[in-house]
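1. Just need the structure, nothing else, for what follows:
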Amino acid sequence: MIDPLTMMHRRDLLAGGAGLGMLGALPGWAQTHGHGLSPRAELHGPDITLTIARQHMMIDGKPYHAIGINGSAPAPLIRLREGQRMRITVVNMLDEESSIHWHGLLLPFQMDGVPGISFPGIPAGGRFTYEFPVVQAGTYWYHSHSGLQEQEGLYGPIVIDPAEPDPITADVEHVVMLSDHSALHPHAIFRRLKLQGGYFNYQKQTIGGLLAGRDQTLKERLRWGAMRMDPSDVSDVTGATYRYLVNGHGPADNWTGLFAAGQRVKLRLVNASAMTIFNVRIPGLTMTVVQADGQPVRPVSVDELQIAVAETYDVIVTPPEPHAYTLVAETWDRSGMARATLAPALGMTAPVPALRPRPLATMKDMGMGGMDHGSACPPEHAAMGHCQPAGQGAAMNHGGMDHRMRDFANAPGLPKTPVVQTVAPMPVDRTGEPPQGLGDVGHRVLTYRDLISRSPSPDRRVPSRALTIHLTGNMERYMWAFDGVKLNAVTAPIPFRLNERVRVTLVNDTMMAHPIHLHGHFFELVTGHGDHAPRKHTVNVAPGGTVTFDLTADAEGDWAFHCHLLYHMHAGMMQVVTVRPDPAQPDPGQPDAEKGGAA
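-> Reported below is the predicted structural model:
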């Protein structure tokens, strides 16, 4: 389908910076040994200059409009070392405001890079210098937090080497940055979603699917139709408009990471997409997960993992033979894939598996999981009343239930607003089950409960209070929010007292997963691992599910808190978290552990 509003013309190809003639000379994301990047594409501290400008990028031999940094889209790798102090000057050559947010980095809030919250933004033709200490190690990334520029290519990876040797060693490593790109301007994509939430869903149920038994039965379809719900509406923006990329390369480009047989290869996986959750596997190789969101975890071996938008995972693979292996990053709705190759030499390929059948949402995704499956619940989670212990409600007969109970009019504690279309009547903790669509793949799939921190939690105090936040939305009007209130309608931020310990439960009242990111902090997932709970900065909340984490609010300032699906955030699913000293109380401190997670 050709959109006349965004169709690329010859004059567009001749405009915009260096033009297509320079594309072959750009550093890009080269196919080399080492980090998977050419040396020119790797920037080092302590002083770095980043220049933001419009350009073009080639994807599978075709030119696309983009926004890049230093002539590269995606942006160059920034490699830092724990303990150094950084000075990064960003020059904005766009004709609009821009910004850079350092995703997952702990730094002063004035350096966090969110216009209107932590700094005023970088005006057109202006510049801003970020200065901050590097207090951590691991795999992170950076991106624009202005408008929808992130969708246009304004993102890049960050690798921070530890001050002390990492006990998990590798012979070679590659950054594998996943993303999505479209010929449609991001505001054109958003406009279509506002007109029709399922505009890009080309995988709706058909008569053929009914007759072949691939989709819902007629009874199930009528039941879902009565609720005005579409079980095939898993992803808002799909392969109908997106091209899925590995390090800026499309499937036909076949980005290749090199290795020698028997080497331990570290893959630093980063999901820098705007709207796409990927299911990653390498047929023929086992992946051992050793880091999540830059934080070390006890090694866990899996055949497949789901990486939500804004998450990072470090995995180790050891190819035993000098063969090519295909890295498959299949979209969660199965509408497309990003593809790359691990091989001993350039030009080698391996079979690329076909897309698997797309998943359909279930009653559990509607928030009725506690009535049929009784999802397991961690002991400390159940003790605080945040989920239903395993088995409870498993025998309940929900066949005759009045599904109108999902109407927002029956939602206690939530405002009666258009942003609350549905309410999950029995949400359950789903952190111990494979993500949506991966429950029957026949091999080991990573779950959040598989993640165990390699070191004890830096703060082992019992939370002093609990906070519940509902993730709400209206797909028909394409409105998203926390607790039914969009960012532009919020009269007060979410307040925390400096250094207080809070247990936060996220309740997903929608049929879509939401990767939720809190700036300036790490939090510990409550998944049954006590003092070794995994620390993350982004967590994907399954449809109709809950996620609970313990947070030490040890970073004073104003911080963004939002869904990292770009168009959900743009449509209102974002709030501001403030952390301030409590003048009426002494600093509660952390007597049992070294302070952690501070900005």
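2. When you work out contacts or count neighbours from here on, use the C-alpha atoms and nothing else.
-> OK.
3. Helices along this protein, start to end?
-> Per DSSP state H, the chain carries helices over the ranges 10-14, 186-195, 207-212, 218-226, 379-383, 566-570.
4. tell me the most buried of these?
-> helix 566-570 (a mean of 22; mean count of other Cα atoms under 10 Å).
5. And for that helix, what's in contact with it?
-> 147-148, 151, 190, 274-275, 479-480, 562-563 (Cα atoms under 8 Å, 6 or more residues apart in numbering).
6. Pretty sure residue 152 sits against residue 187.
-> No. Counting by Cα atoms under 8 Å, residue 152 does not reach residue 187; the two are 10.6 Å apart.
7. Which residues lie in contact with the residue nearest to residue 243 when sequence neighbours are not counted in this structure?
-> Spatial nearest neighbour of residue 243, chain neighbours left out: residue 181 (5.2 Å); criterion: Cα to Cα, 6 or more residues apart in numbering. Each residue near residue 181 by Cα under 8 Å, 6+ apart is listed here: 151-153, 242-245.
8. And this one, please, so the two structures can be compared:
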Amino acid sequence: MNLSLATRYSCTERELVVSDNSDSKEPPISNKQPRLSRRSFVKGAAAGLAGLAISPSLQAKSKPKGVAGNFSVLDASKPGGIDLYIERKDLLIDGKVGRPITINGSIPGPVIRMKEGREALMRVHNRLGESTSIHWHGMLVPFNMDGVPGISFPGIDPGETFTYKFDVRQNGTYWYHSHTGLQEQLGHYGQLIVEPEDDDPVDYDVEHTIVLSDWTFEDPTTAFKKLKTMEGYYNFQRPTIANLDDQVKATDKGLMEVIGKRLNWDWMRMDPTDIADITGSTYTYLLNGRSARENPTFTAEPGQKVRFRITNAATMSYFDFRIPGLPMTVVNADGQNVEPVETDELRIAVAETYDVVVTLPDDKAYTVFAEAMDRSGYARGTLAPKEGMAAKVPELRRRPMLTMADMGMVHGSMKMAKKAMGGEMEMAKPVKYEAHDEAKVSPIKNRTELPVKDLPTMVEHGPDEHGPGSITMAKNAYRQFDEPGVGLGDDNRRVLSYGQLKVLETPKDRRPPTREINLHLTGNMHQYIWGFNGKKWSESQMIRFKYGERLRINMINDTMMNHPIHLHGMWMDLYVGHEYGKNPRKHTVNVQPAELLTVDITADAPGQWAFHCHLLYHMKAGMFRTVAVVRDLEGEPIDAEA
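-> Next up, the predicted model:
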């Protein structure tokens, strides 16, 4: 394999934001880029990576404290394993002194490599003054190695060492991070690469790691309190009387029409600029720990195929990723090989990973551009044949605005779930999915196989039945797997959608499911409460899966926000209308506003697991559930070691 590793913000006047609410019982979440040939990884990993190139002035300032982005590469499958040291350390981040939580002295932490078919061994030493943890995101591990305090283990106390050890049963690009409090926001994350036991189906010459993240010099607990105290605290792009004329010009609508739409949003107690809760007003967007002005460089020779392993390790920020002038071929999503898809841009939700291959065509520099979804800033690097080269940085696009369509009120031809009949268009009849109730689970012996194609395209919500934990809700929710997302698809660029993803090889277990669970994604933005079916984690029941069963979860997003939903310990097979065996397999799925999204799951992992929104402040505010894989749906959670 080969390997190359290794930045802020420009606020437009245009859009953003919103909400979360503190749970009294919070969920237990508790510039130089070296390039190695395929054959030189082992040697290179042993030697470590050279430091990133930075300006002499910044270098001088950094001597006493170090600079973010100087991370190493470790091989956790080697005899004796590896040691990881978690501690606070003064580092220069975007030229200013911060005090992040570092892993082996860096943010991101070291790239950890493993080998499929071998054992991985990691000793984690806690040098903090508080408990910590590491969760191996997307990895199939015994539940007591999953690293979620209060769910799968007690956590790692100050001064203690915890040894993670498990057999590696997969390959691909993953990542790791803290599952304790808000430590992830403080820099506690890194990329994880699992090399395949057999030949890699991806053809490439040079490999580079890209870890995208968001950093704030504020204390994360202070940021959370601000969100609870004032809705839209970080949204400086909200509609006001002062910018009314700007909106008229930008939308090419009449003044009264614009005012009318604003009144509609006010009536629904919503804001069309609610794209991100926390924005570039406080965030510095980082690529491999470096800000845009620090511009980390990825090198390759003209004609070489470059594999970028991209991880969104941000806490709250979605990124729209592109390399202007170069088409990208998507070859891997969430660690799973997919049939190659050529595209110009992709949106990467929080906690997702994508591998893309690009060919450097000539002796020129190209900008690696990751634009925040709300357009409040960007991270940036350069792909070039040598150091010191740079390309033009694209201007930030106009910030997107939510529409009534994003709340299920009105939808265009793609979102109306229509079908052609006799030359006319007939709107599909909506169904209704009642919220899951653990007290009403039917005996498994009475079940039959559920359909695996032509699933309902639209769900009618009906009256509000989720209580104070949900103050906004879509009238209808729609399948949106062919939609690129708000703010994308209108500039003639090809944009990746879930509907384009097909697994390269059909997984072993693609039985039709026999049971379904309906979860409404709900929120009260004014109080910053987030949850499922109107309940925070502290108010909820454990969701039980029967060991060995194949089941379905329908997620209905009643909010105006995107939510990246992550299930620990098991894969989610995402329904996108393909032949059933070709539907993509993911560990994190993004659910768009007013979207109906369906995943099928094989309950093959005994123990207790976390299931949650991966927006960190939403998770803290209650959008979290505990899943127990049990022997019997009438019994208690099983002990995986029994």
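9. Just the TM-score for the two chains, thanks.
-> TM-score for the superposed chains, counting by TM-score structural alignment, normalised by the length of the first structure: 0.86, backed by 535 aligned residues with a Cα RMSD of 2.2 Å.
10. re earlier: so which of the contacts of residue 181 of the first structure hold up in the second structure?
-> Mapping the contacts of residue 181 of the first structure onto the second structure (both residues aligned by TM-score structural alignment, their matches' Cα atoms under 8 Å) leaves 151-153, 242-245 still in contact.
11. List buried residues within these.
-> 151-153, 242-245 (16 or more other Cα atoms under 10 Å).
12. Inside strands: which ones of the residues you listed?
-> 242-245 (DSSP state E).
13. gap between the residue mapped onto residue 164 of the first structure from the second structure and residue 504 of the second structure?
-> Using TM-score structural alignment, the equivalent of residue 164 of the first structure in the second structure is residue 198. Per Cα to Cα, to the nearest Å, residue 198 of the second structure is found 15 Å from residue 504 of the second structure.
14. Please identify which of those two sits among more neighbours.
-> Shown here are residue 198 of the second structure and residue 504; by other Cα atoms under 10 Å, residue 504 has more neighbours (18 against 9).
15. Now the helices of the first structure in TSV, please, with extra columns for distance to residue 128 of the first structure.
-> Listed next are the helices of the first structure as TSV, based on distance: least, Cα to Cα, whole Å:
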stretch	distance to residue 128 of the first structure
helix 10-14	29
helix 186-195	25
helix 207-212	55
helix 218-226	51
helix 379-383	44
helix 566-570	24
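16. if I look at residue 190 of the first structure, how far off is residue 439 of the first structure?
-> Going from residue 190 of the first structure to residue 439 of the first structure by Cα to Cα gives 31 Å.
17. got it, and residue 29 of the first structure?
-> The spacing between residue 29 of the first structure and residue 439 of the first structure, counted by Cα to Cα, is 34 Å.
18. Then residue 231 of the first structure?
-> To residue 439 of the first structure, residue 231 of the first structure is 16 Å away according to Cα to Cα.
19. Between those two, which has more neighbouring residues?
-> Neighbour tally, residue 231 of the first structure and residue 439, criterion other Cα under 10 Å: the higher count belongs to residue 231, 22 against 12.
20. which residue packs closest to the more buried one, ignoring adjacent ones?
-> residue 361 (4.5 Å).
21. what do we get in the second structure for the one you found?
-> Per TM-score structural alignment, residue 361 of the first structure is aligned with residue 402.
22. From residue 627 of the second structure, how far out is that match?
-> Distance from residue 402 of the second structure to residue 627 of the second structure, by Cα to Cα: 33 Å.
23. what's the answer for residue 424 of the second structure, then?
-> To residue 627 of the second structure, residue 424 of the second structure is 45 Å away according to Cα to Cα.
24. higher neighbour count, those two?
-> Comparing residue 424 of the second structure with residue 627 by neighbour count (other Cα under 10 Å), the higher total belongs to residue 627, at 21 against 9.
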